[in-house]
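A.B. asks: Okay, structure incoming, though there's no sequence with it:
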């Protein structure tokens, strides 16, 4: 979190997960994100088998559906 908007605007594009950064990571890495993504994860990472955020969202949907029953 940022205390002021200036810091946010200055740093918002600094921390973005890219395929280049994924190439440096372990094969055991799993990337999770609650979505919707704004600028944190490049769409080029979506095809990486370690990108599990779409599964995470799907499983969360099933969990919420089960809790409603």
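C.D. replies: Thanks, I have the structure now. Just so it is clear, the structure is predicted and the values come from calculations on it, not from any experiment.

A.B. asks: C-alpha from now on. contacts and neighbour counts both.
C.D. replies: OK.

A.B. asks: element containing the residue most central in space within the chain, please.
C.D. replies: Centre of the chain computed as the mean C-alpha position; nearest residue by C-alpha atoms, centre = their mean is residue 33, 3.5 Å away. Residue 33 belongs to no helix or strand when assigned by DSSP states H and E.

A.B. asks: how far is the top helix by length along the chain from where the chain is centred?
C.D. replies: Secondary structure of the chain per DSSP state H: the longest helix is helix 53-68. Counting by C-alpha atoms, centre = their mean, to the nearest Å, helix 53-68 is centred 16 Å from the centre of its parent chain.

A.B. asks: How about that helix, which residues are buried there?
C.D. replies: Buried residues in helix 53-68, defined by neighbour count with 16 or more other C-alpha atoms under 10 Å: 53, 56-57.

A.B. asks: here comes the other one, which I'd like you to weigh against the first:
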């Protein structure tokens, strides 16, 4: 099914991304879909207790800020780990190449 709310109870991870305006050739098409989904607090009631929400950030309005302090919200930690991971990979690559 393509209905997100219908499937929330099945998910271990809800990975959310923003609708990217820059990917649309026609701005009117973007406007049609902008805001077509938003993760809001009521949706958490339908999710498994141990399910998590991830997002690569930055976000626009696809995740309610009310979710930021919930146990399911892992996107800030994801961003932190991403920064550290990229730094470690750069160090590894540069060290291997004699920099």
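C.D. replies: Sure, I can see it. Being a predicted model, the structure only gives us computed values, none of them experimental.

A.B. asks: Columns distance to residue 26 of the first structure on top of the buried residues of helix 53-68 of the first structure, output as JSON lines?
C.D. replies: JSON lines is the format used below for these (distance: C-alpha to C-alpha, whole Å):
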{"residue": "53", "distance to residue 26 of the first structure": "17"}
{"residue": "56", "distance to residue 26 of the first structure": "20"}
{"residue": "57", "distance to residue 26 of the first structure": "23"}
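
A.B. asks: between the residues you listed, which is nearest residue 3 of the first structure?
C.D. replies: Distance to residue 3 of the first structure, by C-alpha to C-alpha, is smallest for residue 53 among the buried residues of helix 53-68 of the first structure, at 27.8 Å.

A.B. asks: Which position in the second structure pairs with that closest one?
C.D. replies: Alignment note: residue 53 of the first structure maps to residue 75 in the second structure; criterion TM-score structural alignment.

A.B. asks: So its match is in contact with residue 53, correct?
C.D. replies: Yes - applying C-alpha atoms under 8 Å, one finds residue 75 of the second structure in contact with residue 53, separated by 6.8 Å.

A.B. asks: between those two, what contacts are shared?
C.D. replies: Taking C-alpha atoms under 8 Å, 6 or more residues apart in numbering as the contact rule, residue 75 of the second structure and residue 53 have no neighbour in common.

A.B. asks: Tell me the counterpart of residue 50 of the second structure in the first structure.
C.D. replies: By TM-score structural alignment, residue 50 of the second structure lines up with residue 28.

A.B. asks: for residue 94 of the second structure, same thing?
C.D. replies: Using TM-score structural alignment, residue 94 of the second structure pairs with nothing in the first structure.

A.B. asks: Quick check: residue 94 of the second structure is in a strand.
C.D. replies: No - read with DSSP: H, G, I helix; E, B strand; the rest coil, residue 94 of the second structure is helix and lies in no strand.
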